[in-house]
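Participant: Fold the following.
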Amino acid sequence: MSKITPSETDRRFIRHALALARRGLGRVWPNPAVGCVLVKEDAVIAVGWTRPGGRPHAERVALDAAGDAARGATAYVSLEPCSHHGKTPPCADALVAAGVARVVAACTDPDPRVSGRGLARLRDAGVAVTEGVLAEEARDLNAGFFSRITRNRPWVRMKVASTLDGRIATAAGESKWITGARARAEGHRLRAEADAVLTGAGTLAADDPLLTARLPGFAARQPVRIVLEGRAPVSAAARLWKTAADSPVWLVSARRDAERDARLAALGVRCLTAAAGADGRPDIAAVLEMLAGEGLTRLLLEAGARLNAAFLAADAVDAVSWFRAPALIGGDGMPGIAPFGLGPLAEMPRFRLVRRLPLDGDALEDYQRET
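Facilitator: A predicted model of the protein is given here:
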C-alpha cells in the first residue's frame, strides 16, 4: 500500500484531536489522554476523548457518537489505537468493525502491548494509515504516560513562585502572597492537569496547603494529594488530612508509625511506605517508582527549597513552571531551591524556555529539561 503524505488538513484535524485529548489530563491515569476526531468529506461527524478513569477510550466514544456514519470516514487520533484486550476490546478492532476507511495517528504507543501492533492491525484489514503527524506535540502532551511506560516513573513538573531574585519567602517565613491572583489561578490549572500534587512535611507545617484545584468548573478535576514525610514527622493538625473524603490524600514515608497511620487511615488517608535513602528520608527514585506502580503519570511538585533540591539531585525534574513576581526580597530571604550538591558547572541541569506568559504584572516561565 502506498504511503499517504500528511496534508495541512491532516495536521488541522490532529490539532483538534490533541485539544480534545488535553481535556483528559489529570483524569485518565494510568491510561494516556487521547482525542479522536471522525471526519467525512472534510466535515467533523463525531469527536471523543478518553473519559475519567481511562475508559471508555476516545475512539469508542467517537464511534458510538457517529454510529453508521463512521463507515468510510477518516479517524484522526492523537495516539495509536490500542490492539490488546484489557478491560475493553481493542480500539483498532473497533475502527475496523465500524468501516473506517483511513486512520491518521499522531504517534505510536510506547506500551509494548501495542507499539505498532495497532497500526499493523489496521493495515492488515485494508485501512489506510498515516502516522507521525505532529508526533512531537503528541508525545509532549502524553509525556507522563510515556515516562511511566519507558522510565517507570511519573513525569515531574516543579512549580516555584518567587521574586525576581528567586526568593519564595522572607527570612521570617512570610510568603502569602508573593504572586498575584492570576498567577495563583494558573497554578490551580497546573494542579488540575496533574494526576497528583506532591509536597513535603515542611511545607505542610509552614503553609497548611489544601493542594486542590480551586477554579470555577474544576470541582471534579482534583489531583491525588501526596505528602512526603522526611525525618521530621508530619503535622497532625494539617487541614489536608480532614479533606481526604473530598479527594484522595496519600502519605508517603520511609518509616511506619502504626498509631499515626491508623488515625490517618480513619480519615481516609492512604499511608504508603517507601525505601529510605542514606539520609533516612524517602529515596526519591524509589518514591517515583512506587508512584508509577500506583498508576500515576503526571506529578506536580509544589514543595519547599529542600525537597526541590532533592528532586534535582535525583535528576527527577522534567519541567519547571516558574512564577516570577516583579519584586525583590534579598539574600536573607528563603531561596526556591536549596543546595543540591552540584559539582562542576558543566553538570548543572539545563532547561529550555518553551513559554512565557504575562499574568497581570507577574510572569510564568515554562521550561522543559534538555535531553
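
Participant: CA atoms for contacts and neighbours, from now on please.
Facilitator: Noted.

Participant: what's the single longest helix in the chain?
Facilitator: Criterion DSSP state H: the longest helix present in the chain is helix 8-22.

Participant: So which residues make contact with the helix or strand following it?
Facilitator: Using DSSP states H and E, the helix or strand that follows helix 8-22 in sequence is strand 35-40. For strand 35-40, contacts defined as C-alpha atoms under 8 Å, 6 or more residues apart in numbering pick out 13-14, 16-22, 44-50, 58-59, 62-63, 66, 70, 72-79.

Participant: now do stretch 146-162
Facilitator: 110-111, 139, 143-145, 168-169, 178-179, 288-293, 296-303, 308, 316-325, 336.

Participant: Got a quick PyMOL command for the buried subset of these?
Facilitator: Filtering the contacts of stretch 146-162 down to the buried ones (16 or more other C-alpha atoms under 10 Å) takes a single PyMOL command:
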select buried, resi 110+139+143+144+145+168+169+178+179+288+289+290+291+292+296+297+298+299+300+301+302+303+308+316+317+318+319+320+321+322+323+324+325+336
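
Participant: Restricted to strands, list the contacts of stretch 146-162.
Facilitator: 168-169, 298-301, 319-325 (DSSP state E).

Participant: show me where the stretch 1-150 of the chain has helices.
Facilitator: Ranges of helices in the stretch 1-150 of the chain, per DSSP state H, counting those that start in this stretch, are 8-22, 58-66, 91-97, 117-124, 135-141, 143-151.

Participant: one more to line up against the first:
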Amino acid sequence: MTHKVADERYMAAAIRLANWNVGLTAQNPSVGAIIVSKDNEKIVGHGVTAPSGRPHAELQALEMAGSQAQDGTAYVTLEPCAHYGKTPPCAYALVNAGIKRVVIAFLDPDKRVNGQGVAILENAGISITKHIQTHQAFETLSAYLIRKIYHRPEVTLKMAVSADGGIGLIGKGHVKISNHMSHAYNHLLRARNDAIMIGVKTIIADNPELTCRLPGLSNRSPARIIVDPHLRIPLGSHIIKTAHEIPTYVFSYEESSSSKVANILKKKDVKLFFFPKKDNKIMPEDMLSILSSLDISSLLIEGGTYTAYSFLNDHLVDKINLFQSNLNLGGKLIKAPDFDNILIDFKKINEARFDEDCYSEWRCDTKCLRELSRI
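Facilitator: I've put the predicted structure just below:
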C-alpha cells in the first residue's frame, strides 16, 4: 500500500472516530487518533477525545498500542497539543512512544499550540505530513476551528419547510411540518450543539422546551438562548419553568435592564444580557461575542424568519440544516426564507431521506478552511 493511499485510508478512519464525540467534549475539539504498525498494515491503537475533553485521543491510542507503537505512524485529525495542562503535551507522548511519522489533517490555531506541537515532533526526528482529508476532517472540527479563528461560535441555521413554502401558520401556534424521523434527527442536532437560539415570538406562539428528548441523550440538552429585546417572554413558559435545570440566557435591550420582568427572570435562574439597540435590533455579532465568552463553540438557530435573516444578512451563518416536507400547510403561511437564493452561497455537504422528508446540510463557502489549509 502506498503512503498516499494509506494516508487517505487511515485518516478517514480517524475522522470517523472523531465524529463519535462531536458535541460531547466541552470546549475541547473531538479529535480522532489512529496508531498504525511499523509495516503500515494494521491499526494497533485508536482513540477519540473523551467526553468532557480528557483524556486526549492520542493518549488513548498510544495506551492501546503499547509497544506496537514503536516506529509506527500516528494519524491525528488535529495537531497534537504542545502545552502542559492536566496532562503533559500529547506531542511528547508520541515522541516517547517511538512514533516515526505523524499525519495531521489540520494544525491547531490555538495560540498555545499553533505549530508548536509539530515543532516538538520534528525536533525529535519525526516525519510530518499535513493537510490530509481536510474537507472531511473540517466537519468534525469546524465549531472549534471557527471559534479559535473568528472568536465566535459556529452558527447553524435549522429550518423545516412545508411543500408550499411555509414554516408555520399565522396565529396557529405550533404546526407539525416534519415527520417523526426528522423530529428525532433534529433532537440529535440539538445534542451535538452547545446552544440553541430562538426569538421570543417563537416562544409566544409555540411554547417549546428546546430540549433533547432522545433516549440516553436527555443530559445533552443545549443551553437555550432567547432573543427578546423587550422582555415579552411569558413567565409561565416551559423554558422559564425549567431554567433551573438547563442553562437559559435571555438577550434584551439595555432599556429593559431595570424592568420588573428582568428582576423576576433573575430570581428564576435566567441569565440576562443587555445590549444597545442598533438598527432597531440586537446585533448578531454582539450576541455571538457574548456566547464565545461563555465558552459556547456551536450555536443552532431554530427560531423564525426574523432571527434567521438577522444572521444571514450579516453573513454569520456557517451551515444550514434544511428539512423539506411533502406536506402542504395551506392557509395563511408564515413564509420560509428564500432558500433558492440563499443557498447560492452554500455548498451541499450531506443529504438524507427520512421517509417522505428530504434533509440536506449546506456549508457556506467560508474562507476558514482555505486559511487553515495554508498553514
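
Participant: TM-score of the superposed pair?
Facilitator: Once superposed, the chains reach a TM-score of 0.88 (TM-score structural alignment, normalised by the length of the first structure), with 361 aligned residues with a C-alpha RMSD of 2.6 Å.

Participant: any chance of the helices of the stretch 1-150 of the first structure in CSV, plus distance to Val160 of the first structure?
Facilitator: Output for these, formatted as CSV (distance: least, C-alpha to C-alpha, whole Å):
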stretch, distance to Val160 of the first structure
helix 8-22, 23
helix 58-66, 34
helix 91-97, 40
helix 117-124, 40
helix 135-141, 21
helix 143-151, 20
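
Participant: closest one to Asp246 of the first structure among those?
Facilitator: Among the helices of the stretch 1-150 of the first structure, the nearest to Asp246 of the first structure by C-alpha to C-alpha is helix 8-22 (23.7 Å).

Participant: Which of the residues in the closest one are classified as buried?
Facilitator: Neighbour count says helix 8-22 of the first structure has Asp10, Arg11, Phe13, Ile14, Arg15, His16, Ala17, Leu18, Ala19, Leu20, Ala21, Arg22 buried, by 16+ other C-alpha under 10 Å.

Participant: With stretch 50-68 of the first structure instead?
Facilitator: Applying 16+ other C-alpha under 10 Å to stretch 50-68 of the first structure flags 50-52, 54, 56-63, 65-66 as buried.

Participant: And stretch 35-50 of the first structure, by the same measure?
Facilitator: Gly35, Cys36, Val37, Leu38, Val39, Lys40, Ile45, Ala46, Val47, Gly48, Trp49, Thr50.

Participant: For the residues you listed, which two are the farthest from each other?
Facilitator: Lys40 and Thr50 (21.6 Å).

Participant: for the stretch 251-375 of the second structure, what spans make up the helices?
Facilitator: Counting by DSSP H, counting those that start in this stretch, the helices of the stretch 251-375 of the second structure are 260-267, 284-293, 305-313, 339-342, 367-372.

Participant: burial count for Ser164 of the second structure?
Facilitator: Careful, residue 164 of the second structure is Asp; it's not Ser. Residues near Asp164 of the second structure, counting by other C-alpha atoms under 10 Å, number 15.

Participant: That one matches what in the first structure?
Facilitator: Matched to the first structure by TM-score structural alignment, Asp164 of the second structure sits across from Asp165.

Participant: show me the contacts for that match.
Facilitator: For Asp165 of the first structure, the contacting residues are Leu328, Ile329, Gly330, by C-alpha under 8 Å, 6+ apart.

Participant: swap the cut-off to 10 Å and go again
Facilitator: Residues near Asp165 of the first structure by C-alpha atoms under 10 Å, 6 or more residues apart in numbering: Arg324, Ala325, Pro326, Ala327, Leu328, Ile329, Gly330, Gly331, Gly333, Pro335, Gly336.

Participant: On the three-state scheme, it is what?
Facilitator: Classification of Asp165 of the first structure by DSSP: H, G, I helix; E, B strand; the rest coil places it in coil.

Participant: related to what we said a few turns ago, and the buried residues of helix 8-22 of the first structure as CSV, adding distance to Glu370 of the first structure?
Facilitator: Compiled in CSV, those are given as follows (distance: C-alpha to C-alpha, whole Å):
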residue, distance to Glu370 of the first structure
Asp10, 29
Arg11, 26
Phe13, 29
Ile14, 26
Arg15, 25
His16, 28
Ala17, 27
Leu18, 23
Ala19, 25
Leu20, 27
Ala21, 25
Arg22, 23
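
Participant: wait, which of those residues is closest to Glu186 of the first structure?
Facilitator: Taking the buried residues of helix 8-22 of the first structure together and measuring to Glu186 of the first structure by C-alpha to C-alpha, the closest member is Arg22, at 15.8 Å.

Participant: Trace the closest one over to the second structure, please.
Facilitator: That one, Arg22 of the first structure, aligns with Asn19 by TM-score structural alignment.

Participant: For its match, which non-adjacent residue is spatially closest?
Facilitator: Thr140 (5.7 Å; C-alpha to C-alpha, 6 or more residues apart in numbering).
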